[in-house]
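Colleague: Quick one: sequence plus predicted model below, questions after.
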Amino acid sequence: MTHAIVVDEIGGPEVLKWRSVESRPLGTGEIRVRQEAIGLNFIDVYFRDGTYKAPKFPFVPGKEGAGEVIELGPDVSGIALGDQVAYCGIDGAYAEEVVLPAAQALVLPEGVDTRTAAAMMLKGMTAEYLLRQTFPVRPGHTVLIHAAAGGVGLIAGQWAKHLGARVIGTAGSDEKCALALEHGYDHVINYRSADFVAAVADLTDGRKCDVVYDSVGRDTFPQSLDCLRRRGMFVSFGQSSGKIAPFDIGILNQKGSLFMTRPSLFGYTATREELQACAGALFDVVRSGAVKIRINQTFPLREAAKAHETLEARGTTGASILTV
């Protein structure tokens, strides 16, 4: 037996229940990991509240974590007992122990501990595919990143600056703006006290941005389109304020032959080779010091409900983790 956070029905944070669960035997190619830290992400909320459909009920939420390999199933290669590993995109992370395919586990390099890994895998690999694959950022580009003080935002700001971009962000308080300015941003707009569309136009002398990365959704659309230059790209990768309402696709033509995409990490890491390349790039920029991972909130795993309440109230900055 082990313990996990279990969801029996969709609802608010109160449906997250701490209880005993059975430890299942390992199958071929699987490993068992004793977790030390687990990432807290908005996607966990989406499954809990029904925004995304859970595969079954009851279920254990969570998509990323890190810990020590304590058991190997048949036909596992490349991973040994005692290895420190991290994973991303595997369901059931809110648990003391997890079973996962060895092919989805990433052995941590020297200089990256389990707490840092749990805080950065989903967010950092998201930043990697956004900045290096969805819209490859180059020197001279101007980018706008909403939720600049969030988990993805703080990583993406540093990484975009490292890639040579001019980086503009938005955040919801002066404190969050100040935090983002410490993490690579050239300018950060408090969207509660300023019109971010007008501010972007002023900052760029009317040239606007090459790309907008948006995890907010309803509250920032379609205004974000007005921050883009002709043939710029709008990248929607989350919806913390709610879903973007249906719209006439002709608006993209009207506002300058714009591009729009709704990618996901799992669309960019479907193969082992893609996963390793994405994670490897993240490990490299973190180990080099170009991107620093800031863990600003830590909650015991059994207090996952409190963690969700804080996250949904936009009371977090940087990364948050659950500890076992």
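Modeller: Nice, thanks for sending it over.
Colleague: CA atoms for contacts and neighbours, from now on please.
Modeller: Will do.
Colleague: residues near Ala171, how many?
Modeller: Ala171 is flanked by 24 other residues according to other CA atoms under 10 Å.
Colleague: which ones are touching it?
Modeller: Neighbour list for Ala171: 146-149, 177, 188-191 [criterion: CA atoms under 8 Å, 6 or more residues apart in numbering].
Colleague: Look up how far Glu309 lies from it.
Modeller: 19 Å (CA to CA, to the nearest Å).
Colleague: swap in Val211?
Modeller: As defined by CA to CA, Val211 lies at a distance of 31 Å from Glu309.
Colleague: What of Val33?
Modeller: When CA to CA is the yardstick, Val33 and Glu309 sit 27 Å from each other.
Colleague: who has more neighbours, these two?
Modeller: Neighbour tally, Val33 and Glu309, criterion other CA under 10 Å: the higher count belongs to Val33, 26 against 15.
Colleague: residue contacts, the residue nearest to that one when sequence neighbours are not counted?
Modeller: For Val33, ignoring the flanking residues on the chain, the nearest one in space by CA to CA, 6 or more residues apart in numbering is Val69 at 4.4 Å. Residues in contact with Val69, defined by CA under 8 Å, 6+ apart, are 31-34, 80-85.
Colleague: also this one, for the comparison:
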Amino acid sequence: MHAMFVREYGGPEVMTWTEFPDPEPGPGEVGVRLRVAGVNFMDTGVRRMPVRTWSIPTVIGVEGSGVVTTLGAGVSDFAVGDRVVWRYHQGSYAEQLVIPADVLVRVPDEIDDETAAAVLMQGLTANHFTTETYAIRPGDTAVVHAAAGGVGMMLTQLIKARGGRVIGLVSREDKVQAAAEAGADHVLVSSGGGFEDRVRALTDGAGAHVVYDGAGAATFRSSQLSLRRHGVHAYYGVLIGNPTFDPSQLPNSILLSYPAVADHVPTREALVRRTNELFDFIRKGRLTPRIGARYALSDAAQAHRDLESRRTTGKLLLIP
């Protein structure tokens, strides 16, 4: 089998299509043939620089859907032929994988492989943001950075499904339509900071209840200045850049959070329950992952180039 291997840190050119022996599952593991891998900004960070819990050389990628091909000793929850999806398994840019059974979730018949692969990482992230990070209530106003991206579009849909109002931020004029189609009530074009006055104008001077900010240090202060008293700044842009700040300078007694999706699904029971919440939203037509582009798995380097260029909208997928 082949996988996308990284031997050294660097640009997309360090990714090489490499042949490996077919893996065999051990106790508690499942052999899976990949059908679709999801591309996440996390993947580019792992390729570019040291990231906690990762080291190189490595096969990159964390998310995908596939079909069970073999079962390791002690696995009883799955059968050969089951369609499965996973949120996080290191080394997912590979034609064949061995994955611990407890990180897999069975895919319902009515959910196709691409939708399953497109929804899990970013969908669970968006679900975490709109429930446990800040529980969206009817009438709340949320600012969503990168509103035409994969996380941003899912966030927008889940905020709207829970009765909230969305002010979407996009980096370029040609992304406005995609953010609006996802459900954003207002879309502002901003490639950095300086948007707080426009947010306040749209909230009658009060500010937003929550800002979901994955855009890095450049937007950090403006996000905070966009919030009302005791608003929540959900900051997840650490792979783009971390700011330095003085806690005494936080405006309006706001709450600052670094929400990690692993805390949303800390157990297998939580993973299955939260994933089924997403599948239920999809069944009801309230959540529709937008596929921005599809690439051959062997062409993952181009997917990374496109993602890092900010030219893409929606979710990028890799197909073996």
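Modeller: Thanks, I have it. From a predicted model like this one, the values you see are computed outputs, not experimental measurements.
Colleague: Overlay the chains and give the TM-score.
Modeller: Once the chains are laid over each other, their TM-score by TM-score structural alignment, normalised by the length of the second structure reads 0.97; 320 aligned residues with a CA RMSD of 1.4 Å.
Colleague: coming back round to it: so which of the contacts of Ala171 of the first structure belong to helices?
Modeller: Within the contacts of Ala171 of the first structure, residues falling in helices by DSSP state H are Cys177.
Colleague: Out of the contacts of Ala171 of the first structure, which is nearest to Ala199 of the first structure?
Modeller: Taking CA to CA as the measure, Ala199 of the first structure sits nearest to Ile189 out of the contacts of Ala171 of the first structure, at 7.3 Å.
Colleague: That closest one: neighbour count?
Modeller: A count of neighbours around Ile189 of the first structure, defined by other CA under 10 Å, yields 24.
Colleague: Hmm, Ala201 and it touching each other?
Modeller: No: counting by CA atoms under 8 Å, Ile189 of the first structure sits too far from Ala201 to count as a contact (11.9 Å).
Colleague: Distance from the host helix or strand of the residue nearest to Val33 of the first structure to the middle of the chain?
Modeller: With secondary structure defined by DSSP states H and E, Val69 of the first structure is part of strand 64-72. Averaging C-alpha positions (CA atoms, centre = their mean, to the nearest Å) puts strand 64-72 of the first structure 21 Å from its chain's average.
Colleague: Superpose on the second structure and give me the mean offset of it.
Modeller: With both structures laid over each other, strand 64-72 of the first structure and its partner residues in the second structure are 0.6 Å apart on average (mean CA distance after the TM-score superposition for the first structure).
Colleague: State the next helix or strand along the chain beyond that strand.
Modeller: Using DSSP H and E, the helix or strand that follows strand 64-72 of the first structure in sequence is strand 84-88.
Colleague: what packs against that following strand?
Modeller: Counting contacts by 3 or more CA pairs under 8 Å, 6 or more residues apart in numbering; DSSP states H and E, strand 84-88 of the first structure is packed against strand 64-72, strand 106-107, helix 114-129.
Colleague: now with 10 Å?
Modeller: Judged by 3 or more CA pairs under 10 Å, 6 or more residues apart in numbering; DSSP states H and E, strand 84-88 of the first structure is in contact with strand 30-39, strand 64-72, strand 106-107, helix 114-129, helix 272-288.
Colleague: what angle do it and strand 30-39 make?
Modeller: Angle, strand 84-88 of the first structure to strand 30-39, by axes from the mean of the first three to the mean of the last three CA atoms, to 10 degrees: 80 degrees.
Colleague: average offset between strand 84-88 of the first structure and the second structure?
Modeller: Strand 84-88 of the first structure, aligned to the second structure and superposed, deviates on average by 0.6 Å (mean CA distance after the TM-score superposition for the first structure).
Colleague: what's the angle between the helix or strand following that strand and strand 64-72?
Modeller: Beyond strand 84-88 of the first structure in the direction of the C-terminus, DSSP H and E gives the next helix or strand as strand 97-101. Direction vectors for strand 97-101 of the first structure and strand 64-72, defined by the same axes, to 10 degrees, enclose an angle of 80 degrees.
Colleague: which residues of the second structure does strand 97-101 of the first structure align to?
Modeller: Strand 97-101 of the first structure falls opposite residues 96-100 of the second structure when the two are matched by TM-score structural alignment.
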